[in-house]
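Trainee: I'd like to go over a predicted model; first the sequence, then the structure.
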Amino acid sequence: MKLKIERSALLKSLGHIQSVVEKRNTIPILSNVLLECDGTQLKLAATDLDLAISEAVEAEVMAPGGITAPAHTLYDIVRKLPDGSQVQLSYDAESQRLTISAGRSRFTLSCLPREDFPVMSEGDLPHSFAAPAASIKRLIDKTRFAVSTEETRYYLNGIYLHAANDDDGGAVLRGVATDGHRLARFDMEQPEGLNDMPGVIVPRKAVGELRKLVDEFEGDIQVSLSETKIRFTFADIVLTSKLIDGTFPDYSRVIPEGNDKIMEIDSKQFAEAVDRVSTISTEKTRSIKLSLSGDNLKLSVNSPEHGTAKEELAASYGADEMEIGFNSRYLLDILSQIEGDLAQMVLADSTAPTILKDLTDEGALYVLMPMRV
């Protein structure tokens, strides 16, 4: 195997590929990136057995072939090579080493045979649709902050994707995430071919890798899936992931329907005030109390360790006076997703879940559980 490639093209591709590779692996081959060249292309691939990524990039191939090399080490070498340089990769079967050279720099890496590299079998992916990268990016951003990190509740460790109907009866592709304390739901226009799609839970790591890729891509992403796997196809990149084998809870039961107290407030001022007042809240509870009365909202924190903090804000609220407590970090996570000038809180009482909405974004809805303060 021997080829020449632009340093910038190789670095960009390795950046995508190496982030799938875990830093510590008990199986040596999983620390490696698969390099295969033929014709005018270098193909790179990596996997952790649950998630696989491959990418093709243009190269000047002198001798076709393939090998696997340590992913993070190779990425670091290419990253530190001079910008604009031509990188030559050549593998010597006798010494079983890959040589990387550019200008006066020369490195050799120990390799493992490509025959040892595991291939994730996709099987049949009967459901397929195309969706704009910008829409997928938005769905991820609006929901992934609420994905649970609690491994025992593995079925909450991802975004639940399914076909649904919105409040007006329109067909949508819906993403939902919850960790039991807050819930985020986002609807995007339903792409064609989605009608018989099963509901699937896309794992947290796959969501993270997908989010990095959509940042650099414009146009439509081809999504293909079965009940066990999902594949996202970009121009030259294919990301394939196993799905979480579990049943996502009936989230509609968490979204309250009887809330009748509505408060509207400047979202930016609200977020800044919550951030300021929560400075002295204890690390464990992060609790903050909201006192609603007329056109006035009082935020307060009372910490036995640090002292007290209070702030008042103007708000539009016409219902009975009430007090309710929240985890300030969870509240800030939701407020950071509200892009419009006004945030709306729909409340019932101090013990019932509260709905938060962005008045400029009908597709997004958030639910936050209260806490005792």
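Mentor: That came in fine, so what should we check first? Numbers count the residues shown, from 1 in each chain.
Trainee: only C-alpha atoms from now on, for both contacts and neighbour counts.
Mentor: Noted.
Trainee: all helices for this structure, in order.
Mentor: 7-18, 71-80, 133-143, 204-214, 267-277, 328-335 (DSSP state H).
Trainee: please convert the ones you listed to JSON lines, extending it with mean neighbour count and distance to Leu297.
Mentor: Formatted as JSON lines, the helices of the chain follow (neighbours: other C-alpha atoms under 10 Å; distance: least, C-alpha to C-alpha, whole Å):
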{"stretch": "helix 7-18", "mean neighbour count": "20", "distance to Leu297": "46"}
{"stretch": "helix 71-80", "mean neighbour count": "17", "distance to Leu297": "51"}
{"stretch": "helix 133-143", "mean neighbour count": "19", "distance to Leu297": "26"}
{"stretch": "helix 204-214", "mean neighbour count": "17", "distance to Leu297": "36"}
{"stretch": "helix 267-277", "mean neighbour count": "18", "distance to Leu297": "9"}
{"stretch": "helix 328-335", "mean neighbour count": "19", "distance to Leu297": "15"}
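Trainee: would you turn these into TSV with distance to Ser226?
Mentor: Below are the helices of the chain laid out as TSV (distance: least, C-alpha to C-alpha, whole Å):
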stretch	distance to Ser226
helix 7-18	24
helix 71-80	29
helix 133-143	19
helix 204-214	16
helix 267-277	40
helix 328-335	31
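Trainee: ok, which of those comes nearest Glu60?
Mentor: Judged by C-alpha to C-alpha, the one of those that comes nearest to Glu60 is helix 7-18, at 12.1 Å.
Trainee: closest to Ile53 out of the helices of the chain?
Mentor: helix 7-18 (6.4 Å).
Trainee: tell me which of the helices of the chain lies nearest to Pro370.
Mentor: It is, among the helices of the chain and with distance given as C-alpha to C-alpha, helix 328-335, at 10.0 Å.
Trainee: name the helices or strands packed onto that closest one?
Mentor: Packing contacts for helix 328-335, counted by 3 or more C-alpha pairs under 8 Å, 6 or more residues apart in numbering; DSSP states H and E, involve helix 267-277, strand 364-368.
Trainee: next one for the comparison:
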Amino acid sequence: MTITVYREFLFPALLKVVGVVEKKQTLPILGNILFKIKDEKMLLIGTDSEIEIRTTTDIERDDETEIAFTVSARKFHDISKALPENAQIHITIDDERIIIRSGRSRFSLGTLPAEDFPSLEITPADYSFTVEANFLKRLLKHTHFSMGYQDVRYCLNGLLLDLTSERLRCVATDGHRLALSEGPITCEQERQILLPRKAVQELIRVLDNYEHEVTVETSLGFCRFKIGETIFTTKLIDGQFPNYQRVIPKNMENTATFARKPFKEAMLRSAILSPEKQNGIKLTFTPGELQMEATNTEQEDAFEELEIEYNGDEEVTIGFNVVYFIDVLNALDCENVVMEFENSSSSALLRDPDDNDRLYVVMPMRL
């Protein structure tokens, strides 16, 4: 059988599924993409056995036989990427090999049996809701950087979708910082969905350039996102996300307001001489002024002064991880930032003064 597909349709489909395929895997077939040919459509499936992404593209073919095969994800992706944008691609399928032709180019790739390709066994959905893609993507981008990474508290290695009847709230924390972003939504009942770290990162990528509604469904241990022609399915983290409301400080005594861009630039300069492992930086607040200090193990130091608005009467010095602060400042896109804190040993709450739907908490550190 020979099928014909245009690169302008094939390559975007490959981009959606190839990201989930691990470069190193225990089973060779997990490095492949499954292709299923039916009617005038080609279904592409990629999986790492925890996440599965399915999408389709239009094709032309010379007979009506249904066929399936698997081929190396990276090799097929790299070949498609290297072809001209308007290329017409002809794929001939044999028993253990496919031949790819385009113009004067020819490539031969080995295949593995389609029946050996793993699939996620998912029970019927027990809960669903719809959400605008741009809204969901914005909430994920505002919070995903605070997820834990290979933390022994495995519930922190992901992101919580906390749904009420009127609000969708995304929350991520690694125990040292917390990010929260929320907005209005309509759903039938309250539900908490704990997405794994890799699933969140891939979901953000798949949502890129999609601007319509997304249908979200959950079943026992799984969550499925229907994104146009693409179906994104992931296993969920089996565990209880910590009570994040207890971490968010309230009624803080001291408030400082500063311009985001100059503060971020000063942080980036100071980070050059902060300790490599701790990334510690010292912030000293006095009325009208902020002093920023960083000292490394070689006794080299950086010092910055910034004008701020500060409502406190006494000087307060707090140590923070400079990387965590820079991540927050990158996530905020406002002109000014409000920082609330209690004393030299309290956590800091950072927010956009004109946006009550998101906030960030950074824990202090001893320097």
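Mentor: Okay, I see it. Just so it is clear, the model here is predicted, and its values are computed rather than measured.
Trainee: could I get the TM-score for this pair?
Mentor: Here the TM-score for the pair of chains, by TM-score structural alignment, normalised by the length of the second structure, is 0.96; 364 aligned residues with a C-alpha RMSD of 1.3 Å.
Trainee: quick one on the thing from earlier: save the helices and strands packed on helix 328-335 of the first structure as TSV, and put in distance to Glu227 of the first structure too.
Mentor: As requested, those are exported to TSV (distance: least, C-alpha to C-alpha, whole Å):
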stretch	distance to Glu227 of the first structure
helix 267-277	39
strand 364-368	26
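Trainee: returning to that earlier point: would you tell me which of the helices of the first structure gets closest to Gly258 of the first structure?
Mentor: Nearest to Gly258 of the first structure, of these and by C-alpha to C-alpha, is helix 328-335 at 21.1 Å.
Trainee: not counting sequence-adjacent ones, nearest residue to the counterpart of Asn86 of the second structure in the first structure?
Mentor: Under the alignment (TM-score structural alignment), Asn86 of the second structure maps onto Gly84 of the first structure. Leaving aside its sequence neighbours, Gly84 of the first structure sits nearest to Arg7 (C-alpha to C-alpha, 6 or more residues apart in numbering; 6.3 Å).
Trainee: let me know how buried Glu229 of the second structure is, in neighbour terms.
Mentor: Residue neighbour count, defined by other C-alpha atoms under 10 Å, stands at 11 for Glu229 of the second structure.
Trainee: residue in the first structure matching it?
Mentor: By TM-score structural alignment, Glu229 of the second structure lines up with Asp236.
Trainee: from Leu11 of the first structure, how far out is the match of Asn86 of the second structure?
Mentor: To Leu11 of the first structure, Gly84 of the first structure is 11 Å away according to C-alpha to C-alpha, to the nearest Å.
Trainee: now do Gly66 of the first structure
Mentor: 18 Å.
Trainee: same question for Asn195 of the first structure.
Mentor: Counting by C-alpha to C-alpha, the separation of Asn195 of the first structure from Leu11 of the first structure is 40 Å.
Trainee: swap in Glu264 of the first structure?
Mentor: Distance from Glu264 of the first structure to Leu11 of the first structure, by C-alpha to C-alpha: 48 Å.
Trainee: now Asp48 of the first structure
Mentor: From Asp48 of the first structure to Leu11 of the first structure the distance is 21 Å (C-alpha to C-alpha).
Trainee: do the same with Leu112 of the first structure
Mentor: Distance from Leu112 of the first structure to Leu11 of the first structure, by C-alpha to C-alpha: 21 Å.
Trainee: please apply the same query to Asp83 of the first structure.
Mentor: Counting by C-alpha to C-alpha - Asp83 of the first structure and Leu11 of the first structure are separated by 10 Å.
Trainee: what's around the aligned residue in the second structure for Thr351 of the first structure, how many residues?
Mentor: Using TM-score structural alignment as the criterion, Thr351 of the first structure maps onto Ser345 of the second structure. Number of residues near Ser345 of the second structure (other C-alpha under 10 Å) recorded here: 15.
Trainee: so who does Ser345 of the second structure touch?
Mentor: Shown in contact with Ser345 of the second structure (C-alpha atoms under 8 Å, 6 or more residues apart in numbering): 318, 364-365.
Trainee: and which of the residues you listed is nearest to Glu166 of the second structure?
Mentor: Pro364 (33.3 Å).
Trainee: surely that closest one touches Glu342?
Mentor: No. Counting by C-alpha atoms under 8 Å, Pro364 of the second structure does not reach Glu342; the two are 11.3 Å apart.
Trainee: and Ile318 of the second structure, what's its match in the first structure?
Mentor: Checking TM-score structural alignment: Ile318 of the second structure goes with Ile324.
Trainee: do you know how far the closest residue to that match other than its chain neighbours is from Leu44 of the first structure?
Mentor: Excluding the flanking residues, the one nearest Ile324 of the first structure by C-alpha to C-alpha, 6+ apart is Ser350, at 4.6 Å. Distance, Ser350 of the first structure to Leu44 of the first structure, using C-alpha to C-alpha: 54 Å.
Trainee: so between these two, which is more surrounded?
Mentor: Leu44 (24 against 18).
Trainee: quick one: residues contacting the more buried one.
Mentor: 13-14, 17, 33-36, 54-56.
Trainee: which residue comes closest to the residue nearest the centre of the second structure once chain neighbours are left out?
Mentor: Nearest to the geometric centre of the second structure sits Gln201, at 2.7 Å (C-alpha atoms, centre = their mean). What sits nearest to Gln201 of the second structure in space, not counting adjacent residues and going by C-alpha to C-alpha, 6+ apart, is His144, at 7.7 Å.
Trainee: aligned partner of the one you found in the first structure?
Mentor: Under TM-score structural alignment, His144 of the second structure pairs with Arg144 in the first structure.
Trainee: counting neighbours, what do you get for that match?
Mentor: 23.
Trainee: surely it and Tyr160 touch.
Mentor: No. Proximity of Arg144 of the first structure to Tyr160 does not meet the contact threshold set by C-alpha under 8 Å, at 10.1 Å.
Trainee: who touches both of those two?
Mentor: Common neighbours of Arg144 of the first structure and Tyr160 (C-alpha under 8 Å, 6+ apart) are Ala177.
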